[in-house]
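# Provided below for reference: sequence and predicted model.
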Amino acid sequence: MQGYVDARKLPGASVLILQDGLEAYFHQTGLRDVAAHLPFERDTVARIYSMTKPVTSVALMMLLEEGRIHLDQPLSDILPEFAECRALVQGATRIDQTKPCAVPTLHQCLTHTAGFSYPFNPGVLPDEMAARKLVFSARSGSLAERTAELSTLPLAFPPGERWEYSVGIDVIGRVVEAVSGQSLDRFFADRIIGPLGMRDTAFTVPMDARDRFACLYTPLAGDAMEFNAAEKSSETLRLTDRSDKSPYLDAQTFSGGGGLVGTIDDYMKFAEMLRRGGSIGGDRLLSPHTLSFMMRNHLRGDIASMGPTSFAEQPMDGMGFGIGGAVVLDPGRARCPGSVGDFSWGGMASTFFWVDPVHALSVVFFTQLSPSSSYPVRPQLKALIHGALQ
């Protein structure tokens, strides 16, 4: 961590490790605001981006346990705007080259096999999404409006055919709203964030935490969210979102795929809930059987076997995908020390977490550098921790 900060590759960072529920290690270094020389501290509030996806997935599984949805349910049962789905034909070069297809299921939305995409992926659909600025960013309108616009586009492929990292879990966030009758921020606060005591976690930076909110940096010359960009900036820590001007100070879009901000201790409470099988501190969110089901591989093979062309927050070889997160199937094929059954995901600002059922580990890493593909901090962190295990 210090090496990355000294080389001006990361502005600052923190890592928290629990084993058997007890704190084994914590370290912080560097700055949350480089220009103001403000330190990156344990209570620094950071953008966790796609680490929101497991939270939204837990929300849907809570509704499943209540018998209010089932995973093979067509998305159109809940969001009628998806009733007439079309997918791009193979080899399409235009967005209007489509054919009728099945409606994605909730399970396919959760596992990135629904046919949705992201603007930063390669392909016809991502290009159209980028042209329309169809993203679920903090100030892009209501979740209902974003999802309705998404329904006017074809899918990248017929549901179930491939794996492609996507806005599918943003759509699941809208499903949670429609089924529960609550806005996603309210559902999170009442059912997940509140019970777990994640006091600094929300879609909008809490008022009493604004002086602890970090700036966001990028090594790119252009869009910090462009994962495939090759153009590097002469400044390795180019400021791209100021803490005092950020859209996260007043979020309008409750992005279930990437909208939360919070602290490292807050997210550790969520990670420990996953590791402990659905409960922490006397509050049970889910059954341990449901959590075990979530953290199994739900694909027919590893991610690589499903022909992805998209960006992913993890390696694809030797990695499966469960409900809202990746699952290690074979550490050797993933080329990174780890345990079979590790459940993890990361965020666009290079944050990362995993829970290890073999060694009873929960690990959360925070920094604020986009895109997350900039440096191999995640496999290096896993290697360091496994090297330290007795």
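Nice, thanks for sending it over. Numbers count the residues shown, from 1 in each chain.
# C-alpha only now, for contacts and for neighbours.
Noted.
# where exactly do the helices run in the stretch 1-150 of the chain?
Applying DSSP state H, counting those that start in this stretch to the stretch 1-150 of the chain gives helices spanning 2-6, 53-65, 106-110, 124-132, 143-150.
# Same question for the longest one: list its buried residues.
Think helix 53-65. 53-63 (16 or more other C-alpha atoms under 10 Å).
# Stretch 375-385 now?
So stretch 375-385, judged by 16+ other C-alpha under 10 Å, has buried residues 377-379, 381-382.
# about what we covered before: output the buried residues of helix 53-65 in TSV, with distance to N121 appended to each entry.
Shown next, in TSV, are those (distance: C-alpha to C-alpha, whole Å):
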residue	distance to N121
K53	18
P54	21
V55	23
T56	22
S57	22
V58	26
A59	27
L60	26
M61	28
M62	31
L63	31
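# put this beside the first:
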Amino acid sequence: MLHETIIARRAFLGSALASGALLGATPAHAFLRETNAYPALDAFIRGFVTRKQLAGTLATVGKGFAAPTVLSAGTLANDSNKPVDIDSLWRIYSMTKPITGMAAMILIGEGKLKLDQPLADILPAFANMKVLKSADGPLSETVPAKTPITIRHLLTHTAGLGYNIIQSGPIKAAYESNGIVPAQLSRVSLPGIPNPKPAPSLKEFAERLAKLPLVYEPGTKWSYSVALDLMGRVIEVVSGKPFDQFLSERIFAPLGMKSTYFRVPQSQVARLTTNYLPLGPVLLPVDVASNSIYLDAPAFPFGGAGLVTSARDYDRFLMMLLGEGAIGDVRIMAPATARLGMSNLLPPGVSTAGTFAGGEGFGAGGRVSLPNSPRGPGVYGWGGAAGTIAWVDTTRKMRVGGYAQYMPAEAMPFQSGLPEAIARDLV
């Protein structure tokens, strides 16, 4: 079904990173348009606009801690004459996951969480979980879980949790009826695309989730899931602050990320892009900026796919990762903590072969390249359902972001082709 693909492949970094990825506020005039430096990338993003496949596209490439080169084409929407730029606002969906993962790493670095700590220590309702005998089988046919869910499992999608955009059968229906859903999409109904009402709070989300069986035995299988949404609840319980407040105080404000929102202020709607669904040669608007679902307060802050941000802001996040937890004198976590979050945290014996993670490792909410990867170790990042993609390459000291707004991400080769385009330039 269309709904299965709208968000299910939001994180299409698999072949992208494997095939070629390397990868205080700065005044606008400091950003360069170096088309001579990145001709293949420039031609790549412009092509989608020239062919009228997308309304607007943008890419950033940063070397070391210098201001990024910004390449852009097109406008905020097909009916807009305002060009996209580094301050345009994009729905990044699952590119929220690395931010949530690093928020958890801050608490791990402070000793308030432990990587292999049982989840039930923080959320007792997750003790004594049951596991479905069959992933798409009856909810009544379960066995006791042999292993407790841990923080590591949540960070790496190995907790055995499900996703209504991935699962099928009774567990999918149970997730939707209980509001265990990953993100907002649109305020309008779209043919063939269910739009379940989310749980009314992050606390209620976690409590309802704990009552449902797991899809897989914890620690045995990589399966894309609501784990990073649940991590938001863990963070607020451990920190004693609402999850969105924790992100604001510990990540966004210190890093100068002034345009990152779970809810876009009405005053900023002029910067918001429109999101589209490609239907043959037609781009159907699914979330128009002026009437966006993101102008409303979400039911709760979705730690797995809830953020809207600018390319400028996300580049600040990537710069912090490149600085191993710091930008200049501003440090939000220890170097060892940042390195740990960007390392392969998968439980022993778990493989991501045949998944969105493309046979690579997985760290705190993002895919991690391995020593035998085509580009070697040091690449950490993830993508989003609406075509966005971003990564940092700690070996080559680079950071890259790509931005577009269409769903599903595999409907056209923007997300998958952008790493290949920049690889041609870097060769």
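Cool, the structure landed. Just so we're clear, the structure is a prediction, and the values are computed from it rather than from any experiment.
# follow-up on the earlier one: ok, which pair from the buried residues of helix 53-65 of the first structure is furthest apart?
For the buried residues of helix 53-65 of the first structure, with distances taken as C-alpha to C-alpha, the pair at the greatest spread is K53 and L63 (15.8 Å).
# Now do the residue nearest to the spatial centre of the first structure against L75 of the first structure, distance only.
Central residue check for the first structure by C-alpha atoms, centre = their mean: the C-alpha nearest the mean position is that of S50, 1.8 Å away. Distance check for S50 of the first structure against L75 of the first structure: by C-alpha to C-alpha, to the nearest Å, it reads 21 Å.
# again with A36 of the first structure
47 Å.
# Between these two, which is the more surrounded one?
L75 (23 against 8; other C-alpha atoms under 10 Å).
# Nearest residue to the more buried one in space, ignoring adjacent ones along the chain?
T105 (5.3 Å; C-alpha to C-alpha, 6 or more residues apart in numbering).
# And the one you found? What does it align with in the second structure?
Aligned by TM-score structural alignment, T105 of the first structure pairs with T150 of the second structure.
# is it true that its match touches I122?
No. If you go by C-alpha atoms under 8 Å, T150 of the second structure and I122 don't touch, sitting 10.2 Å apart.
# May I ask you to confirm that Q108 of the first structure is in contact with A102?
No. Judged on C-alpha under 8 Å, Q108 of the first structure makes no contact with A102 at a distance of 11.4 Å.
# Name the residues contacting each of these two.
Counting by C-alpha atoms under 8 Å, 6 or more residues apart in numbering, the contacts common to Q108 of the first structure and A102 are P159.
# which of those two has more neighbours?
More crowded of Q108 of the first structure and A102, by other C-alpha under 10 Å: Q108, with 26 against 15.
# which ones are touching L369 of the first structure?
10-11, 216-219, 237, 348-350.
# ok, now T201 of the first structure?
193, 260-263, 266.
# Let's see the ChimeraX selection covering just the buried ones among these.
Of the contacts of T201 of the first structure, the buried ones can be selected in ChimeraX as follows, counting by 16+ other C-alpha under 10 Å:
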select :193,260,261,262,263,266
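# which residue in the first structure lines up with I180 of the second structure?
Per TM-score structural alignment, I180 of the second structure is aligned with L134.
# what number of residues lie near its match?
17.
# Okay, it and R47 of the first structure: tell me how far apart.
Look at L134 of the first structure and R47 of the first structure: by C-alpha to C-alpha, they are 20 Å apart.
# Tell me where the longest strand sits in the second structure.
In the second structure, assigned by DSSP state E, the strand with the most residues is strand 56-63.
# got a list of contacts for that strand?
45-46, 48-49, 68-77, 83-86, 311, 315, 397-405.
# Please list only the buried members of those.
For these, buried by 16+ other C-alpha under 10 Å: 45-46, 48-49, 68-77, 83-86, 311, 315, 397-405.
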